[in-house]
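# Have a look at this prediction, sequence included:
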Amino acid sequence: MSDTLIGQTLGHYRIIDRLGAGGMGVVYRAQDLKLGRQVALKVLPAGSSDNQEAIERFKREARTASALNHPNICTIYGFDEHEGQLYLAMELLDGEPLDSKLSGRPLDMRLMLEIAAQVADALDAAHTEGILHRDVKPANIFITRRGSVKVLDFGLAKLSPEYRRSRRHLDASHETRIEEHFTSMAGTTVGTIAYMSPEQARGDEVDPRTDLFSFGVVLYEMATGRPSFPGSTTAVVFDGILNRDPVPPSSLNTSIPGEFDRIVSKALEKDRSLRYQTAADLGADLKRLRRDSASRQGVIPAAASAISPDAATVVLPSGSQVAVGSGAGLGVGVVIIAAIAAGVGTYVANRGGESTVTELAQQAAVTPTPLVESPAVNTANPAAPPPAPAAPPAVAPAAIAKPTAPVNGTATARPTGTAPATAKPAAKPVAPAPAPVVSRDAEAMQRLEVARAKVANNLNDQALVDLKQIMVDYPGSRAGAEAALLSAELYEKVGRTDDAMAALVEFESRNAGDRRTADSKLRRAMMLGRVRQPRAQFQARELLGEIVREFPGTPQANAALNTKLKIETDRKNLKEIDPVLKVDVPAVMVTLRTIIEQFPETPQSMAARNRLAATLSAIDRHAEAAQTLEDLGARFPGNPMEVWFRLGEIYERRLNEPAKAKEAYAKVPQDSSRYAEAQRRLSRR
């Protein structure tokens, strides 16, 4: 595409200047002559007008992105064709892409978590609509000058397999071939190799967890400034993606907490069944870490700040000793534990693993060595006070001369007129400083940090013992709740599902008012949902229903409804009483109605209405299906689901209402693949 387009007008957009170019289009700044605003106009590059696959990919980006209405996804204003030139009008952004912001350097922790949380929200919105991005990478994440994040470029997006199977009414030309996710028109890999998931690299079917792996690679790069799977050739990179685990981010950037290591490690699991299952789960962990990091920022633990350098000394190298003032007692022991928890990541990284967390914990148990000799105790009469120190001999007020060195063994000469030199009186014993007061909550959190440090260093068995003890010693505390959740995470990671569920049940029973109860129930339901047994599936649906009823309109309810839909789609024999029709219907219909009720204005509601209409038609409730499509078209006029053509078919073929059929056909947009057919039907008498 030449820059002769500058100054030209496409539709109602006048092109001002060129912003950039890529393999799938050239982007210009343009003026919307109707609304008086500036937009970004993306047009196909030169030579693509005869390439049907490039045209379909361009159209797919327009359809996909326009179906997503989310503050962290670039807004699509329109898609049209002018004299054979396809163009896409979208939101004009002021800022820079994430890859430019990184440039080989890690981001500040607070900024990184803010960006990451917004990207997770955007992916959650796309996945909720059954849309996979398939090319999550820093170049497709844009940071505006006001700090908001926009996910760009849905040109490689496709419908997830489950979503695609549930929408058989879509025209085949709107589908992406299974094999297309691996090779494109030029035989190159679709997506960017360094950010691919193992299943993409193998050419397997992909699902939302594919985007979460790619996002994990981005998280790693934001934290370290380095790629997680480096290599000079495609083969080397693929080998890393398929067979190797990157070193923890905290070993390259000592400001990274162990919890972030855990999040990245889970996102980069080779086995997607062990990976984060939803973007909502990943986003919740990132937001929780952001909250906890903000609460700790700039705050020195009370126990640590109460100890002076002379009161406690911790020497970390192997074989070292710990010397502690005799008055420190238990309080100092707790301080040492906190010091280990705070410094274990940095220390192990800097020493190349010379000492393990176990060694450090053993050092903390060394018997304290007194720095000041304690006064003798009268064992004969323990009640008697210790003897007072002897009074020093009187010293004349005259200055005491410095003694001279003895000569030939003779005594040191003393100047005349001076008092005899006397020994300087011994200093009074210094009373030991009182031990710092550590609250039970602070003590519990310090022990939790030690457990987290062990998790970060893959000492999972030791960490589980510590976490279980914290749950016993501090029931109902924040640390006890965190310990239960972390235990469940570890148990699930090693495949001990029953133990993981038991830890979550304990968390729910002891922390009924905790807002994370919904997350805990959701995790249990997902574990049960993976068990292909009727009883487990029944229990999973019951738990998901509890979440929807107890936490309506929340992200957890959203995730629960989507999981419930998947179970009910797989088990078509499940029936429930429909609250509107008052008859037994497929259970999926009731769940779709709940989505529409709790999330009425969301893209998820748009998809639910679309599927509800198809389900109603399948059980011969065509009038209700037509009404559902009417509502869908009115509420979401820019939807990509061929609503008006389908509605026309129902009125024409099922309800025998030709007038309403013609009204529907007349509303089919010009960019629809069914437009020509709709016009042909309108022209019939």
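Everything's here; your move. These numbers were taken from a predicted model, which means no experiment stands behind them.
# only C-alpha atoms for contact and neighbour calcs from this point on.
OK.
# For burial, what's the neighbour tally of Arg447?
As a burial measure, Arg447 scores 22 neighbours (other C-alpha atoms under 10 Å).
# Could I get the full set of helices for the stretch 501-650 of the chain?
With DSSP state H, counting those that start in this stretch, the ranges of helices along the stretch 501-650 of the chain come out as 517-529, 534-550, 555-570, 587-598, 603-618, 622-635, 643-649.
# Mind putting the ones you listed into JSON lines with mean neighbour count and distance to Gly258?
Formatted as JSON lines, the helices of the stretch 501-650 of the chain follow (neighbours: other C-alpha atoms under 10 Å; distance: least, C-alpha to C-alpha, whole Å):
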{"stretch": "helix 517-529", "mean neighbour count": "22", "distance to Gly258": "21"}
{"stretch": "helix 534-550", "mean neighbour count": "18", "distance to Gly258": "30"}
{"stretch": "helix 555-570", "mean neighbour count": "20", "distance to Gly258": "25"}
{"stretch": "helix 587-598", "mean neighbour count": "20", "distance to Gly258": "37"}
{"stretch": "helix 603-618", "mean neighbour count": "22", "distance to Gly258": "35"}
{"stretch": "helix 622-635", "mean neighbour count": "18", "distance to Gly258": "46"}
{"stretch": "helix 643-649", "mean neighbour count": "24", "distance to Gly258": "49"}
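# Which helix or which strand is home to Ser484?
Small correction: residue 484 is Ala, not Ser. Using DSSP states H and E, Ala484 falls within helix 478-493.
# contact partners of that helix?
274, 441, 444-445, 448, 460, 464, 467-468, 470-472, 474-475, 497, 499-504, 506-507, 510-511, 520 (C-alpha atoms under 8 Å, 6 or more residues apart in numbering).
# Mind checking the helices of the stretch 501-650 of the chain for the one nearest to Phe238?
For Phe238, the closest of those is helix 517-529, at 30.1 Å, according to C-alpha to C-alpha.
# Please compare the first structure with the one that follows:
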Amino acid sequence: MSDEPIFNRGELGPYLIERKLGQGAMGGVYLGKHKVLEVHHAIKMIHSRLLADKTAVERFLREARNTAKMKHMNIVQVVGADLVDGVYYLAMEFVEGKTLEQMMRNPGLTVHDAVRYVHMVANALQYAHSRGIIHRDIKPQNIMVNEEDVAKLMDFGLVRDIEPAEPGTEAEQLTMAGFIMGTPQYMPVEQWNGENVDHRSDIYALGVTLYVALTGKVPFPGKSPRDIFRRVLTSEAIDVRTHNSEIDDELAAIVHKAIQPEKDDRYQSAGEFAVALESWWDQHPYQGTSLFKAPVMDETRSRAGLETSGPVSTRAVLTHHSSMNDSAPTASGGGKGPVFAIVGLAAILALVAGGWFLFGNKGGGGNTAPGNTPVVAPPVFEIEIAADEATEANPLAVSSSTFSVPGKGNATLDGKPYEFGSACELSPGMNELEVAPAAGGAGRKLFVLLDTEAPVLDLPVLGELQNNMLPTRENRYTLRGNVSDKGCGLEKLKLELSVNKDNFTLQPDKDGNFEQPFKVENSDLEITLTAEDRAGNRSEPVNFWIIPDRVTLGFTEDWEPEGLWVTTREFDVAGKLTKSRGVVLKVDGTNTPVADDGSFRATVTREPGAHEIKVEAEDWLGGRQSTSRKVFVDLEGPTLTLEAPETIRLKKLPGSVKVKIGIDDPNGATLTVNGDDVKVGDDMSVEIPLNGFGDVKVAAQVKDPAGRGDRREVTIHVLKLEYELIGKNKQGYREFNRLVDDMVMVEVPGGEFTRGDPHGDLQDADPQKIKLSAFLIAKYEVSNKQYATFLTAKKVSAADVAARGWLTKDEEGRYAGLVPDGTTWMPAPGIARLPVVNVTWRGAHAYCDWADPNSGELPTEAQWEYAARGTDGRDYPWGNANPTNALANFFPNREAIVDVQKYADGASPFGVYNLAGNVEEWCLDWYTEGSYRLPDQKGTDPAVRELPSGFDKRVVRGGSFLSPIAKTPKANIMDTDPGNLQAYARARRLPDTGAVDRGFRPAAGVPAE
């Protein structure tokens, strides 16, 4: 029964078979999952063709029994075995990992790696040997390294018990079933002999394994088992240090002691071997680590008895003088040590050449030499080489200088006695061997061509390879080359081509030229070409890859940084190419690796400012692409400034205000003002629309491409423009035009002055020093036109005016100087610039409040007197001289009021007109007798705003056109008496009365700048 049907069936006993792991000589190995435990095991089955072979079955079962006895962390554990449906299987621990041989190839081993893995196996062997089990096939392929980096010894298929089998027993037959069991490169002399194999044979194989792990080479190289055995017997192992300069003298001594040809010269136990490795490791620790220590043995652990300097040598068997002189071998295998006679060597070499490995043939007599029974010559003389071979026309080509003639009978070779199968030496080139019967008679001349050189392959493509790869855009490729062989020539030469494991045999022409076309589709092609001549010399394989590459080199748009704006001196430039294989990339002049998907990333350093980073790519087909990335390095975010007036006054709406914006670093910045985008430039003034009076907020925000930014906010107070600066008057004081009523307002600066009668004539105006803040006072008295504008703006009718008590009517029942038309008022024709009269205190105050709702009012007594007299204490606005017709309108020079803008010569020190005569003017204060005795009439900005007890009249000042000249002002003026013209004189009037000679002028606070 084949194991394939079971694999196809998908199960074996308690296991579900998932896939095949490998195939060996005795059967297949599969990955199985236990149905109940749900764990994976490696299932090894004996091949159906071996089921009838009792020896093979017993070897299979012995592996199971012996391995099952062992439980060690460095040995692959057997977990079960059974016979199911006629199939023997062995269930083992499933080790996921690589063999030591695979580890040597990829990723490769350091010296410490090799020592560490071999040390683990040495511990495993010490454990096995202590239980009487010898492995007999130690080699890198039988050592697994799992995913936890632990080495495990496996494949105990050639194990045997240390105790020798009893003659004639089944165990002895099993041991003798094949002539030579093991792997040639790892077999010591005794294993080649097939006798006296013990635990030290495993130590030899482990030493070779360490040698190979350290160097990738074997100590006794050879092209065939026969070559290997000959070298083991006749030459020294190549010094391990010649292959790897990193191996020191001490480690070399450890290796070569393990592979000594004589068992007594090797380490006597695997534990001793492990101790030697531990000692070396202690002297050469790796990053502070140490090896797991083997049990301490009787021998010293310090240096394990090793030499540490000088060349390392091993003794070859045939150089042992006592072997040659004192103990000549006999037919029964007598003599000392593992020494063979040349005939014994030739016999074993013949077996090796015949392929007697592992199981051998079943008819042989085992590994021991024949007994002492004399050999009876056959009755015939026979050379077992075909008649048409080894002729002059068709010489027999061989690659080894050691040659044996197969045949039967007694013979001579070149006239000397010769035993068929024994070795003879050939010379390079053609050899003619005369082989004849020993008893005489016709013989045969054999032509044997010794050719030790392999064929030579010459492929022009090798000069075009890049990292062992040949890129191409084409869909087809033709492999062309030449093969030559100086020894055997081209006859019967085998030229084998492998394309992705598909094999082809090529036929070169008579000159050795050959070519082979094949398709190149979308997958990589692995090309392997070897040549073998008829002597068996095989060339080193020529191996390379053909890579289809039909992608045009270019850059994608996947760039970093996307905005080409970075905030650190050191930053990454990242991008992506359309391809990765065969591309050489330089970023900023530095070679940069490219990932499989074409992406790349490089770190560059730049100082703040604008930079250009060059990116260049070239592929293996000669395609070139380059680009530049403009990058701006900005270590700090932008800072914003706003310049805007805190207050703005408008004559009318709508209006606008200009806000100036500053950015310390405008490169790449974006700006928004009140949510609207603003272009960043040299002039970043923004007009902010103003659609109403009040507070207007202006919010500006700037951001750079990195998202850093600044935000500023200002509040602008939007006010109605009430006062417009005209300039300075003749007296040097600022004047403003109040827009609502077109009144010129004079700024009177603050200061201290002494008010009252300086002459002591008036009892209600004693001198008093006070202090005033700056204020505005009307340059002129309020005219009819201005008062008509007020009444119209207030949308009042004549009846409303009467009801509010703003004006009193004249004798004719009219409002003098004013003409109402519903709620529209006009000045009477021809008298628009005359002062309005018949105004009550309430009507005057209402006008002041309308003209300036914020600070408008009637002037206080103190303000009025200060505006009229100044600080020098004069009697009249123009000075101390008596009034004249050029200075004022007074009685009896005039019989009526005059234009408010007349009498410029009579202006006060501050440039205020008609503060004496024309019309008397309402003041803010309530009148009090007995001079300025109330608290409100003292200090800074005195004013009697609240009605004092016992008083009911308001103050008027300045006199009128009805006031006579009086050098001494009249005291105790009655309510109906005209007022005095002196600027310090006071008069009192009922607030709800009006008169033809009474008007007013407004005052207000000084407007803000």
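Arrived safely, thanks for sending. Nothing here was measured: the structure is a model prediction, and the numbers come from that model.
# TM between them?
The TM-score (TM-score structural alignment, normalised by the length of structure 1) is 0.41; 301 aligned residues with a C-alpha RMSD of 3.2 Å.
# Take the helices of the stretch 501-650 of structure 1 and write them to CSV, including distance to Leu86 of structure 1.
Output for the helices of the stretch 501-650 of structure 1, formatted as CSV (distance: least, C-alpha to C-alpha, whole Å):
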stretch, distance to Leu86 of structure 1
helix 517-529, 43
helix 534-550, 43
helix 555-570, 35
helix 587-598, 34
helix 603-618, 26
helix 622-635, 25
helix 643-649, 23
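# closest one to Tyr13 of structure 1 among the ones you listed?
helix 622-635 (26.5 Å).
# elements contacting the closest one?
With contacts taken as 3 or more C-alpha pairs under 8 Å, 6 or more residues apart in numbering; DSSP states H and E, helix 622-635 of structure 1 sits against helix 603-618, helix 643-649.
# Check which element follows the last one along the chain.
In other words, helix 643-649 of structure 1. Assignment by DSSP H and E places the next element after helix 643-649 of structure 1 at helix 658-666.
# Next SSE downstream of that next one?
helix 675-683.
# Just put the helices and strands packed on helix 622-635 of structure 1 in JSON lines and tack on distance to Leu289 of structure 1.
Shown next, in JSON lines, are those (distance: least, C-alpha to C-alpha, whole Å):
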{"stretch": "helix 603-618", "distance to Leu289 of structure 1": "27"}
{"stretch": "helix 643-649", "distance to Leu289 of structure 1": "42"}
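# Looking at the ones you listed, spot the one closest to Leu286 of structure 1.
Among these, the nearest to Leu286 of structure 1 by C-alpha to C-alpha is helix 603-618 (23.0 Å).
# The closest one versus helix 587-598: what angle between them?
Orientation of helix 603-618 of structure 1 against helix 587-598 (axes from the mean of the first three to the mean of the last three C-alpha atoms, to 10 degrees) gives an angle of 140 degrees.
# so who does Lys575 of structure 1 touch?
584-587.
# What residues of whichever strand or helix holds Ala274 of structure 2 count as buried?
Taking DSSP H and E as the definition, one finds Ala274 of structure 2 inside helix 270-283. For helix 270-283 of structure 2, a neighbour-count test (16 or more other C-alpha atoms under 10 Å) marks 270-281 as buried.
# Export those residues to CSV and append columns for distance to Asp227 of structure 2.
What follows is those, written out as CSV (distance: C-alpha to C-alpha, whole Å):
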residue, distance to Asp227 of structure 2
Ala270, 29
Gly271, 32
Glu272, 31
Phe273, 28
Ala274, 31
Val275, 34
Ala276, 31
Leu277, 31
Glu278, 35
Ser279, 35
Trp280, 33
Trp281, 35
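# Let me know the closest of those to Asn193 of structure 2.
Distances from Asn193 of structure 2 to the buried residues of helix 270-283 of structure 2, taken by C-alpha to C-alpha, are shortest for Ala270, at 22.2 Å.
# how far away is that closest one from Met120 of structure 2?
10 Å (C-alpha to C-alpha, to the nearest Å).
# Over to Tyr30 of structure 2?
Taken as C-alpha to C-alpha, the span from Tyr30 of structure 2 to Met120 of structure 2 is 26 Å.
# likewise Gly843 of structure 2?
On the measure of C-alpha to C-alpha, Gly843 of structure 2 and Met120 of structure 2 end up 119 Å apart.
# buried residues in stretch 480-497 of structure 1?
480-493, 497.
# hmm, which of the contacts of helix 478-493 of structure 1 are the buried ones?
For the contacts of helix 478-493 of structure 1, buried by 16+ other C-alpha under 10 Å: 444-445, 448, 460, 464, 467, 470-471, 474, 497, 500-504, 507, 510-511, 520.
# before we move on, what SS does Ala868 of structure 2 have?
What DSSP: H, G, I helix; E, B strand; the rest coil gives for Ala868 of structure 2 is helix.
# swap that for Gln173 of structure 2, sorry
helix.
# what's the closest non-adjacent residue to it?
Thr55 (7.6 Å; C-alpha to C-alpha, 6 or more residues apart in numbering).
# buried ones in the helix or strand that neighbour falls within?
Using DSSP H and E, Thr55 of structure 2 maps to helix 54-68. Within helix 54-68 of structure 2, the residues that count as buried by 16+ other C-alpha under 10 Å are 55-57, 59-68.
# cool, and stretch 82-101 of structure 1?
Those would be 86-90, 92-93, 97-99, 101, for stretch 82-101 of structure 1 by 16+ other C-alpha under 10 Å.
# And the lengthiest helix in structure 2, what does it pack against?
Ranked by residue count, the top helix of structure 2 under DSSP state H comes out as helix 111-130. Applying 3+ C-alpha pairs under 8 Å, 6+ apart, we find helix 111-130 of structure 2 packed against strand 151-153, helix 199-215, helix 270-283.
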